[in-house]
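S.K.: pasting a predicted model and its sequence here:
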Amino acid sequence: MFGPRFILRTTSVPRTGSIDYMYAGLKGADGAKDIIAAILDRRNNDISQLILSHNSLADDGCTLLFEFLASDAGRKYRIQKISLNSNGIRDRGLASIVTFLKGDTSLKELFVQNNEFACTDPSLAKSFAEATNLSCLEVLTLSTNRHLGDQFITDYAPFLDSPSLRELHCSAMGITHRSVPILVEYFSSPCCRLETVKLNGNSLGFRGVRSVIRAIEQHNYTLTSVEMWSNNGPGSEVDNNVTQDEDDDFPTHGTWQENNAALIPIMQRNDHLGKATRKEALELLRLARTLLLPSHRIDPSLAVFPFTQLPTELQIYVLAFLSPTLSSSQRHRICAYASSFATLPRRYELPGNPSTSSSHTNAASTAAKGKLKLLNSLGCYFYEREVS
């Protein structure tokens, strides 16, 4: 059988932007040293991915690797994806990952499934959640870490409030019906900004899955992909999480296919609302930028009724008619962003600037003038109602 050093030489020229040492026979600290040497050998810092799955780095290798990545020398490599699946990493290695995440601004995808994490110290799970919140992670895969289970969900989910995290994979982690109330609370909270969640192969139970579906239907509008297949394993038989008042809404009979079918219209609803929200938010930002910047002067020919002389609250109320899908808090944040010079991109040119003469700018200006006429008429109507 070939030794790891020989295998490393055969893979020492990975594809551009990636160091791929999957199944390379890397072991412990020596394996981490080989990875670090390969990173340092790369010119122009052009590394975006570390693919290190199915080795045996364990705690020693993981700790040494992430200590390097967290150093000044390591930070200059803007790595966006790290895969450490099946490396026998335990809690000490996870703690080094947590330390790295707290100061990182590049990593977007972290795959650490099928390791030996246990998080026997609740503070580690809490620190992991807080580090996730501070990071730029968009995808986090923890599946098949079977030693985590309910205790990890209890210690992790209540502190998770990441503005960037969009995918969370927690399949086959030994999660039972005891975690259902915590999952329900998290999915119902504004802190949950996930778009994809995977909970396959756990033991939530039929009623537990129904409880999660109901929470998403009533309170969550960001999730567009939810998987909860094969959740009838050991630990799912006893379910005391559903109160007596909910018994009529949660039948004890049914099929997993029916549960999945119940999710489809909810996911379609959230997908539609997400697209509409993004579209309306962009349209509102464009117009609010034109109208609400303090120094901008409206074209005198359009000032039949001076919209910008209205109280700010009434301006935002009128603008709301152009973005019916957005909530009042969303509109307020967009208008606050649009009215600040600090949020302008560099070399920004205000509408009407003589140096701006492209056809695109002229078309945008024409559209803005048309909407401004509408807003002036609406503003006049609501102003007359306000003073009468």
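M.R.: Here it is on my side, so go on.
S.K.: every contact and neighbour count from this point should use C-alpha atoms.
M.R.: Fine.
S.K.: so what's D104 up against?
M.R.: If you count contacts by Cα atoms under 8 Å, 6 or more residues apart in numbering, D104 has them with A70, R75, S135, C136.
S.K.: just name the closest of the residues you listed to I298, please.
M.R.: The shortest approach to I298 among the contacts of D104 belongs to C136, at 39.5 Å (Cα to Cα).
S.K.: most neighbours among the contacts of D104, which one is it?
M.R.: Counting by other Cα atoms under 10 Å, S135 has the largest number of neighbours within the contacts of D104, with 23 neighbours.
S.K.: just to revisit the earlier point, how about a markdown table for the contacts of D104, with distance to D150 added?
M.R.: A markdown table is the format used below for these (distance: Cα to Cα, whole Å):
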| residue | distance to D150 |
| --- | --- |
| A70 | 30 |
| R75 | 34 |
| S135 | 24 |
| C136 | 26 |
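S.K.: got JSON lines for the residues you listed, with secondary structure and distance to I182 too?
M.R.: Putting these into JSON lines (DSSP: H, G, I helix; E, B strand; the rest coil; distance: Cα to Cα, whole Å) gives the following:
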{"residue": "A70", "secondary structure": "coil", "distance to I182": "32"}
{"residue": "R75", "secondary structure": "helix", "distance to I182": "35"}
{"residue": "S135", "secondary structure": "coil", "distance to I182": "23"}
{"residue": "C136", "secondary structure": "coil", "distance to I182": "24"}
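S.K.: looking at the residues you listed, which is nearest A281?
M.R.: For these, the residue nearest A281 by Cα to Cα is C136; the value is 22.4 Å.
S.K.: hang on, that closest one packs against L110?
M.R.: No - using Cα atoms under 8 Å, C136 is not in contact with L110, being 10.6 Å away.
S.K.: buried sites along whatever helix or strand E283 lives in?
M.R.: Here E283, judged by DSSP states H and E, is contained in helix 256-292. For helix 256-292, a neighbour-count test (16 or more other Cα atoms under 10 Å) marks 256, 259-260, 263, 266-267, 269-271, 273-274, 277, 280-281, 284-292 as buried.
S.K.: if you count contacts, what does whichever strand or helix holds E185 end up packed against?
M.R.: Under the assignment given by DSSP H and E, the secondary-structure element containing E185 is helix 180-187. Contact partners of helix 180-187 among helices and strands, from 3 or more Cα pairs under 8 Å, 6 or more residues apart in numbering; DSSP states H and E: helix 149-156, helix 206-219.
S.K.: before we go on, here's another structure to hold up against the first:
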Amino acid sequence: MQLKLPSRSSAKWRHKYLQDPATICSTVNYRLQNIIPRLASTLGEFVSTPTVNAIISAIRKRQVVHRLYLGASSLGDAGCVRLFEFLASPAGLHCREGITELFLTKNEIGAQGLLAVAAFLRGNTVLRELCLSGNPLSTDPDVIAEFTSALNSSHLCTLQILHSSSLGDSFAQVFLSQLTTPYLRELDLSATNMTRAIVPTLADYVRSTRCRLERLQCNANSLTLGGACKIVSAIEEGYSLRSVRLADLHIDDHAAAVGAEDRTIGWQGCNRALSAVLERNSIYISRVKVESLALLRYSRALFLRSGTGATKSGVHKFASLSLRSRNSRSSNAPSPFFDLPAELQQEIISYLAPSLSHQQRMRIIYYAANARTLFHPIRPSNGVRTKQLEARVQTGLGRRLVPQQGQTFEGSWRPPIWWECCCSADLRPSCRCLRRWKREMRDIWLTQVACNTYEHVL
């Protein structure tokens, strides 16, 4: 097995990070896939040892690693555990703190491997995308609970667990009932052998405030038409989902008794209802995000002078905040806005962001009043990480592709911390990397103040 950056001539690896020196892709000897399953399970540890050693060796040679594409690398449980043990060690710390995307598709990862992934995921604020598709994983409730708990403590945005038919309802039951992370935006559970029995659990999740997903895919499962209709009804009670896929569902025996024409009419009605709900949610979410950012700017100008910091309990009173802003010793005179009663001030603020709930507006105001939120505490000086990567590219990367000077890299960024664009002033407006970093930071802030979805107030 070889670990290398894909070349331009390789059509297999033509993706948007083709020339990114911070990406490690695995090129596997695919003749190993012709081994019969029984022999592969017997020799799994012997096959995974040289594979994971090659991956670790490639990581050691890189100064910056942001993506690991390790699909079909024959890792198995032993290789997966070995890889994450290395990433947890001092030698792999630089990689652990920089990985934003991790793809482990079709690696025969079971319970032990899933626990190793959970340990890597716990408290991880850097990893944004994780793909575990095509792996048997585990149906053990304790293992699933450990993985879900780790996911809830992370900032992961995208999770893909599709084409894992061995999971079934037992995995989804534990996973969805304990899923509470506010950062997860995309979840793909297609072709995981879910049946109509899981519909109540799935419906409870999508209608609850625990669900902050914007995209949910459950294609190629056995949820049936009746189950899909119940899920759509539950989605109508929430406001976060903007894209849902329930296509290619298998028909159970009860539904098969209904005529084909009636089933077609039923699916068409279900799809129309779903489209209307998703369009409504998209409109509301767009309004909430735009108004949240606008209110942040207004609140900075009004309330930052109060000098309010974080409290131990995290609880503020708007009246006291307004009073502190009015009595501030700032050189500039306070705005006449603070001469108004606190109730009238809140009423005026509500007109600035009418789509936000009262709680959302107050969270933004308290955030804006805290001077500590103006500066990131772990911002490196002079963009050290990015400049190190640029210097390494210019001095040569061995067999890796060296792009032209001034070209930006999609992988040379870390969303949760400060990132400094090294493009020239004329190229900076078109820098895809900078735009993505801003988008990620904006999404993180909206999640922190719980303004990434519409809050319906009765």
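M.R.: Perfect, I can see it now. Since the model is a prediction, treat every value here as computed from it, not as a measurement.
S.K.: follow-up on the earlier one: can you list the helices and strands packed on helix 180-187 of structure 1 in a markdown table and add mean neighbour count?
M.R.: Below are those laid out as a markdown table (neighbours: other Cα atoms under 10 Å):
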| stretch | mean neighbour count |
| --- | --- |
| helix 149-156 | 20 |
| helix 206-219 | 21 |
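S.K.: how about these in JSON lines, adding distance to T308 of structure 1?
M.R.: Listed next are these as JSON lines, based on distance: least, Cα to Cα, whole Å:
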{"stretch": "helix 149-156", "distance to T308 of structure 1": "47"}
{"stretch": "helix 206-219", "distance to T308 of structure 1": "36"}
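S.K.: how close does the residue nearest the centre of structure 2 sit to L121 of structure 2?
M.R.: Averaging the C-alpha coordinates of structure 2 gives a centre point, and the residue nearest to it by Cα atoms, centre = their mean is C157 (0.6 Å). Counting by Cα to Cα, to the nearest Å, the separation of C157 of structure 2 from L121 of structure 2 is 12 Å.
S.K.: repeat that for Y69 of structure 2.
M.R.: Computed with Cα to Cα, the distance linking Y69 of structure 2 and L121 of structure 2 is 17 Å.
S.K.: which of the residues in stretch 212-225 of structure 2 are buried?
M.R.: Neighbour-count burial for stretch 212-225 of structure 2 flags 212-225 (criterion: 16+ other Cα under 10 Å).
S.K.: strands - which of the residues you listed land there?
M.R.: With DSSP state E as the criterion, strands contain R215, L216, Q217 from among the buried residues of stretch 212-225 of structure 2.
S.K.: kindly reformat those as a markdown table containing distance to I231 of structure 2.
M.R.: Below are those laid out as a markdown table (distance: Cα to Cα, whole Å):
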| residue | distance to I231 of structure 2 |
| --- | --- |
| R215 | 14 |
| L216 | 11 |
| Q217 | 12 |
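S.K.: and of these, the nearest to D262 of structure 2?
M.R.: Distance ranking of those against D262 of structure 2, using Cα to Cα, places Q217 first at 24.6 Å.
S.K.: the closest one maps to what in structure 1?
M.R.: Structural alignment (TM-score structural alignment) places Q217 of structure 2 against K198 in structure 1.
S.K.: my read: that match touches N231, true?
M.R.: No - K198 of structure 1 is beyond contact range of N231, at 11.5 Å (criterion: Cα under 8 Å).
S.K.: and the contacts of stretch 238-250 of structure 2?
M.R.: Under Cα under 8 Å, 6+ apart, the answer for stretch 238-250 of structure 2 is 206-209, 211-225, 228, 235, 278-279, 281-282, 284-285, 453-456.
S.K.: whereabouts in structure 1 does it align?
M.R.: Correspondence between stretch 238-250 of structure 2 and structure 1 is established over residues 220-232, with TM-score structural alignment as the criterion.
S.K.: what sits against the equivalent of C270 of structure 2 over in structure 1?
M.R.: With the correspondence set by TM-score structural alignment, C270 of structure 2 lines up against N259 in structure 1. N259 of structure 1 makes contact with V209, R210, I213, according to Cα under 8 Å, 6+ apart.
S.K.: how deep is the residue nearest to N29 of structure 2 when sequence neighbours are not counted tucked in, by neighbour count?
M.R.: Taking Cα to Cα, 6 or more residues apart in numbering as the measure, N29 of structure 2 lies nearest to M1, with 6.0 Å between them; neighbours along the chain are not counted. Using other Cα under 10 Å, M1 of structure 2 has 15 neighbouring residues.
S.K.: tell me the contacts of I334 of structure 1?
M.R.: A281, L284, L285, A288.
S.K.: which one of those is nearest A24 of structure 1?
M.R.: Set against A24 of structure 1, the nearest of the contacts of I334 of structure 1 by Cα to Cα is A281 (47.4 Å).
S.K.: so the closest one touches P324, yeah?
M.R.: No - the criterion here is Cα under 8 Å, and A281 of structure 1 misses it with P324 at 10.2 Å.
S.K.: returning to what we had before: figure out which of the helices and strands packed on helix 180-187 of structure 1 is closest to R347 of structure 1.
M.R.: Proximity of those to R347 of structure 1 was assessed by Cα to Cα; the nearest stretch is helix 206-219, lying at 41.4 Å.
S.K.: give me the neighbour count for the closest residue to L199 of structure 1 other than its chain neighbours.
M.R.: Taking Cα to Cα, 6+ apart as the measure, L199 of structure 1 lies nearest to S171, with 4.3 Å between them; neighbours along the chain are not counted. S171 of structure 1 is surrounded by 25 other residues when neighbours are defined as other Cα under 10 Å.
S.K.: same question, S133 of structure 2
M.R.: Neighbour count for S133 of structure 2, taken as other Cα under 10 Å: 26.
S.K.: which of the contacts of I334 of structure 1 line up with contacts in structure 2?
M.R.: Here the contacts of I334 of structure 1 are checked against structure 2 with both residues aligned by TM-score structural alignment, their matches' Cα atoms under 8 Å, and the contacts held in both are A281, L284, L285, A288.
S.K.: what's the match for H155 of structure 2 in structure 1?
M.R.: For H155 of structure 2, the residue aligned by TM-score structural alignment is C136.
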